[in-house]
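*Asks:* Sequence first, then the predicted structure, then my questions.
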Amino acid sequence: MSTTENPETVSPAQPRRRLSREDRQRQLLDVAWQLIRAEGTDALTLGYLAEKAGVTKPVVYDHFTTRAGLLAALYRDFDKRQTTLMDAALANCAANLIDTATVIATEYVGCVLLQGNEIPGVIAALASSPELEKIKREYEAIFLEKCRNVLQPFAEGGVITQASLRAMLGAAEALSNAAAGEEISAEQARDELFATIIALVERTATRATSGT
């Protein structure tokens, strides 16, 4: 009898561990990101995700209900990762404009690049319905308020306006997406976003001191 045939040397099959709901959702989101990376956002359906994740369709439908729900969950996943990284970096940076602007620029661009080419497709898909666009706007508002709070102390009494913050966010998205698409380098994206943030605060301070 060969070694492989000896019942004493053969390990019994391990029972398949049942994932918790949280772990299952994490698995499904990870597979969804991989699917988008390989085939694009248009290929993402609940049925195809179930096939790729090796689960039944009802499992996926139970977590996301609709394709729109899945897209929203992917955006929330991205936003949570971005928020965690930025909050940690802001908590550990020096309390001055240069370091604060550096953190915002570095973490914003870095998080988009970490997610790769997938996130621009998800963001574009969010614009496909008012419901998804609303979710994106809600998370943007939280991010902009965070930026306002950390930049306001350097504005020398001026009030950082929503218009200025929106301009900054537009630059952040455009530069990050260009870097993700390798149109520009990550360093160029960070540098331009940093310059945009500095200019925003300095312009606010100038308006305050000049009384305009």
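*Replies:* Here it is on my side, so go on.
*Asks:* only C-alpha atoms for contact and neighbour calcs from this point on.
*Replies:* Fine.
*Asks:* Tell me which residues touch the nearest residue to F154 once chain neighbours are set aside, please.
*Replies:* The shortest distance from F154 to any residue other than its chain neighbours is 6.2 Å, reached at L97 (C-alpha to C-alpha, 6 or more residues apart in numbering). L97 sits next to 151, 154, 198 when contact means C-alpha atoms under 8 Å, 6 or more residues apart in numbering.
*Asks:* In terms of helices and strands, where is the residue nearest in space to the middle of the chain?
*Replies:* Centroid check for the chain by C-alpha atoms, centre = their mean gives F78 as the closest residue, at 2.8 Å. Element membership of F78 [criterion: DSSP states H and E] is helix 67-91.
*Asks:* Check it against this one:
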Amino acid sequence: DGLTLVTLAEEAGVSRPIAYDHFATRPGLLLALYRRLDERHRAAITRALQDAAPSAGEIARVISVAYFACATAMPELGAVSAALRGNPEVEALQRELADSYTDLMAAALLPYSRLAPSALRLGCVGMLGAAEAIAAELNRDRATDDEAVTALTDAILGLLNTTAGR
């Protein structure tokens, strides 16, 4: 609640009109911050995938670790998301970013899948839903980090072993 364009300008040492010209509104500032945090997370997972050993298990584990690292290492993402709740622009941005994340995940898993690309992508949508549910359990201290990573990794590997979408 303390983040306003006025406080941003003061902290950045710039005039108020500069902050207003750049972001226009507080929701505009928060949307830019939300996008920036997502870009930081996407860059981290991309690096981790590039460094991962080329195996289904390792790719699934890297995706799982990266997902939960975002939930624990970037608590400000949840705060920004909560501050924007109900904003129609953030809902559109969240759908755009979820689609992008799904595409990244499906591309990383495609070499290890027996599913058609469209079926794999849909399965990745399901995996992200599962990841959110597991993250909720993690945040409620009903699971450890290791248990969360193992559960999501196992779910992803189960998806990869499915032949139903072929």
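*Replies:* Cool, got the structure. Everything numeric here is computed off the predicted structure, so don't read it as measured data.
*Asks:* picking up where we left off before, aligned against the second structure, show me the partner of the residue nearest to the centre of the first structure.
*Replies:* Residue correspondence to the second structure (TM-score structural alignment): F78 of the first structure is matched to L37.
*Asks:* Quick check: that match touching P75?
*Replies:* No: if you go by C-alpha atoms under 8 Å, L37 of the second structure and P75 don't touch, sitting 10.1 Å apart.
*Asks:* how far away is the residue nearest to F154 of the first structure from A125 of the first structure?
*Replies:* Relative to A125 of the first structure, L97 of the first structure is positioned 35 Å away (C-alpha to C-alpha, to the nearest Å).
*Asks:* Spatially nearest residue to the match of F78 of the first structure, not counting backbone neighbours?
*Replies:* Leaving aside its chain neighbours, L37 of the second structure sits nearest to L77 (6.5 Å; criterion: C-alpha to C-alpha, 6+ apart).
*Asks:* What lines up with the one you found in the first structure?
*Replies:* Match for L77 of the second structure (TM-score structural alignment): I119.
*Asks:* who's in contact with its match?
*Replies:* For I119 of the first structure, the contact set (C-alpha under 8 Å, 6+ apart) comprises 75, 78, 112.
*Asks:* in the host helix or strand of it, what counts as buried?
*Replies:* Using DSSP H and E, I119 of the first structure sits within helix 118-126. By 16 or more other C-alpha atoms under 10 Å, the buried positions in helix 118-126 of the first structure come out as 118-123, 125-126.
*Asks:* circling back to that earlier point, show me what the residue nearest to F154 of the first structure aligns to in the second structure.
*Replies:* So L97 of the first structure corresponds to A56, using TM-score structural alignment.
*Asks:* how much space between that match and A135 of the second structure?
*Replies:* Using C-alpha to C-alpha, we find A56 of the second structure at a distance of 22 Å from A135 of the second structure.
*Asks:* dump the residue contacts of the equivalent of E133 of the first structure over in the second structure.
*Replies:* By TM-score structural alignment, E133 of the first structure lines up with E91 in the second structure. Contacts for E91 of the second structure (C-alpha under 8 Å, 6+ apart) come out as none.
*Asks:* check contacts around the residue lying closest to L160 of the second structure once chain neighbours are set aside.
*Replies:* Nearest residue to L160 of the second structure in three dimensions, chain neighbours excluded: S113, at 4.8 Å (C-alpha to C-alpha, 6+ apart). Neighbour list for S113 of the second structure: 120, 160-162 [criterion: C-alpha under 8 Å, 6+ apart].
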